[in-house]
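A.B. asks: Everything below, folded, please.
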Amino acid sequence: MWLHVLGAAAGGGLPQWNCACTNCVAARSCSPLVTPRSQSQLAVSGDGCSWYLVNASPDLRDQLLRNPKLHPHSEQGLRNTPISGVVLTSADLDHTLGLLLMREFTPVSIYSTAGVRAVLSTNPFFSMLDRVPGQSQWGVLPTGTPIVLDGNLKVTMVRLPGKPPAYVSDEWRKQLDSEDMTVGLILEATNGRRAAYFPALPALSKETLSLFETCQVVLADGTFWSESELQSLQAGTPSATEMGHIPIGGDTGSLRALSNLSHARSIYTHINNTNPVLDESSPQHRVVLEAGCEIAFDGMEINL
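C.D. replies: Got it, this is the predicted structure:
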């Protein structure tokens, strides 16, 4: 199984267009200590030829352009792609806006929970994925049940605590199952090796940690270092857990638990532009590495 981290930042990327935080200023100044990152995006393949996107980032076009393995092949005709489908972990804009970049008359298979499908089906923007009959094919996947997407890749959706995206109206929100809005993924190759992809992780339960123990690679939510990271920069902003992200640091943060996984390679992704771990000279960056964990970057490749 091949995993390509096409983007490792949270929404807005690094640098974020309207942000003058320390990391964004350093990234714009081409500091060797703070490397720019695009918004979180993963590509996975069970055979190295057929690829699935996990989510569809707003930066998807540039991410595909930078990765030749995901380019169309001229010998296969005018319109073709090695991308076999898209698996969505939520209906958040950061994970779905890139679908609108896939409207150019090429069939696309999209997989999600029933709740995520219900949210997106009410938005007329996504009708652009059906400019020709049968262009988009939606598959609703049950949580907790392994599904073989092709002969070489098995996917299991893991239900997580969550809520509908902020853009969903209050009236529509009352009709949705909040427990069907956010999932993590277990990706399994034919050789039995497994990877976890959890870009949004509200908490680390015993059940989730047990799942991680069955994996060789865990790509986990690294959005914030601390619970009050945004609040310390701008009053009135929500905390990390209020936004659905367990922080990395602190006594109840994810680092302590992930560093104790016995066999898994633990990698933080979906990292917010304000997170000090992005600065390679920071004590937080050093603490993560000394704990045996890693910090994802655009272009990171993982082979299992």
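A.B. asks: rest of the way, CA atoms for contacts and neighbours
C.D. replies: OK.
A.B. asks: Residue 159 contacts residue 183, doesn't it?
C.D. replies: Yes. Counting by Cα atoms under 8 Å, residue 159 does reach residue 183; the two are 4.7 Å apart.
A.B. asks: Quick check: the gap between residue 188 and residue 84.
C.D. replies: For residue 188, the distance to residue 84 equals 17 Å [Cα to Cα, to the nearest Å].
A.B. asks: higher neighbour count, those two?
C.D. replies: residue 188 (23 against 17; other Cα atoms under 10 Å).
A.B. asks: since we're on the closest residue to the more buried one other than its chain neighbours, how many residues are nearby?
C.D. replies: Of all residues not flanking residue 188 in the chain, residue 194 sits nearest, at 4.4 Å (Cα to Cα, 6 or more residues apart in numbering). Residue 194 has 23 neighbours, counted by other Cα under 10 Å.
A.B. asks: between residue 159 and residue 183, who's got more neighbours?
C.D. replies: residue 183 (27 against 19).
A.B. asks: I'd like the structure of this one too, to check against the first:
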Amino acid sequence: MKKSYLWIIGVIVVVVLGALGLHALSSQKSKTSTITVGSMGSDYAIWQHIAKSEDAKKLGLKIKVKQVTDGVALNKATAEGNIDVNAFQSWTYYLAFNKQSKVGKLAALGTTYMEPMGIYSKKYKKVSEIPDGATIAVANNPSQQARGLILLKKAGLIKLKKNFSSALGSINDIKSNPKKLKFKQIDDTTGPRVLHTVDAVLISNTVALEGHLHVLTDSIYHENVDQSTKDNINILATAKKNKNNAAYKKLVTLYHKKNIQNYIKDKYYGTKVNVAKPLSYLEK
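C.D. replies: The predicted model follows:
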């Protein structure tokens, strides 16, 4: 009987240890599962750096970065689960995709940064110096034009209609133009090149950097992070079904790590303004 009991206990011990071993292997596997991050442009370069960082290793994250040059295609791939998380879009872009998407919905994981749009001028050093009848160059791209007009409103140069759309609003939605400003619509990538031909130009930060302009020092007025610019804050997004994935949420924490932020600040001259806000800030 004693030998039988000992044999049974031995079997139980083996089974328990085996189960614990399988659990450990499962936990280890989940910790090291590769997360595919889809991105483009400067975000792609940033996430390549993040993927190789010590901070990623400390959080137990293995990241593969995939470059996709079409935003709609990247969002579709994410919604369908072919890309785990994407890093490239603003809150406005995200909302517009979810409204129109027929392949699936996305969920925001957290905020990353905002690149301020600026008003640039070679003729004037302050917005208040812009004279009556001045010509302002604005993007012919709908979303960029709307964003630029909101900035002109914030600068006190124009007033917009009450129902102005931050995604599709245009110069036709200007309610009041006391200085009788003239608007020249341009390809938004040509802003720095037309700077000498008009009184002022609205230029996105990506284009400004390519034209060797620094929004925080070279513009005469620029966006700040507040409720009026919340739609321009960039986010990390995933498929809706993965919104509570703990590993994916760690990417938000990872992005805001001090070492990562120091790298981004040095590489992009402080023009990618870190925004560590809860999603509730965007949803107000």
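A.B. asks: Quick TM-score on the pair, please.
C.D. replies: Overlay of the two chains. TM-score (TM-score structural alignment, normalised by the length of structure 2): 0.29; 143 aligned residues with a Cα RMSD of 6.5 Å.
A.B. asks: if we can go back for a sec, quick one: the residue nearest to residue 188 of structure 1 from residue 287 of structure 1, how far?
C.D. replies: On the measure of Cα to Cα, residue 194 of structure 1 and residue 287 of structure 1 end up 26 Å apart.
A.B. asks: what's the answer for residue 185 of structure 1, then?
C.D. replies: 27 Å.
A.B. asks: right, and residue 303 of structure 1 touches residue 2 too?
C.D. replies: Yes. The pair residue 303 of structure 1 / residue 2 is scored as a contact, 4.7 Å apart, by Cα under 8 Å.
A.B. asks: Which one's more surrounded, the two?
C.D. replies: Using other Cα under 10 Å, the more surrounded residue of residue 303 of structure 1 and residue 2 is residue 2, with 16 against 11.
A.B. asks: quick one: the more buried one from residue 302 of structure 1, how far?
C.D. replies: Taken as Cα to Cα, the span from residue 2 of structure 1 to residue 302 of structure 1 is 6 Å.
A.B. asks: now swap in residue 109 of structure 1 and tell me
C.D. replies: 24 Å.
A.B. asks: So these two - more neighbours on which side?
C.D. replies: Neighbour comparison, residue 109 of structure 1 and residue 302: the larger count goes to residue 109, with 16 against 13 (by other Cα under 10 Å).
A.B. asks: Tell me who's in contact with that one.
C.D. replies: 84, 85, 86, 136, 137, 138, 139 (Cα atoms under 8 Å, 6 or more residues apart in numbering).
A.B. asks: Going toward the C-terminus from the top helix by length along structure 2, what's the next helix or strand?
C.D. replies: With secondary structure taken from DSSP state H, structure 2 has its longest helix at helix 2-32. Next helix or strand after helix 2-32 of structure 2 toward the C-terminus (DSSP states H and E): strand 34-39.
A.B. asks: tell me what that next one is packed against?
C.D. replies: helix 41-52, strand 62-67, strand 85-90 (3 or more Cα pairs under 8 Å, 6 or more residues apart in numbering; DSSP states H and E).
A.B. asks: one step back: counting neighbours, which of the contacts of residue 109 of structure 1 end up buried?
C.D. replies: In terms of neighbour count (16 or more other Cα atoms under 10 Å), the buried residues within these are 84, 85, 86, 136, 138.
A.B. asks: can you pull out the strands in structure 2?
C.D. replies: Ranges of strands in structure 2, per DSSP state E, are 34-39, 62-67, 85-90, 106-111, 113-114, 118-120, 135-139, 159-160, 174-176, 182-186, 200-203, 221-222, 234-239, 273-274.
A.B. asks: Give me whichever of the ones you listed is most buried.
C.D. replies: Of all these, strand 200-203 carries the top mean neighbour count, a mean of 29, counting by mean count of other Cα atoms under 10 Å.
A.B. asks: Packing partners of that one?
C.D. replies: strand 118-120, strand 135-139, helix 191-194.
A.B. asks: how about 10 Å then?
C.D. replies: strand 118-120, strand 135-139, helix 142-154, strand 182-186, helix 191-194, strand 221-222 (3 or more Cα pairs under 10 Å, 6 or more residues apart in numbering; DSSP states H and E).
A.B. asks: what's the closest of these to residue 75 of structure 2?
C.D. replies: helix 142-154 (17.4 Å; Cα to Cα).
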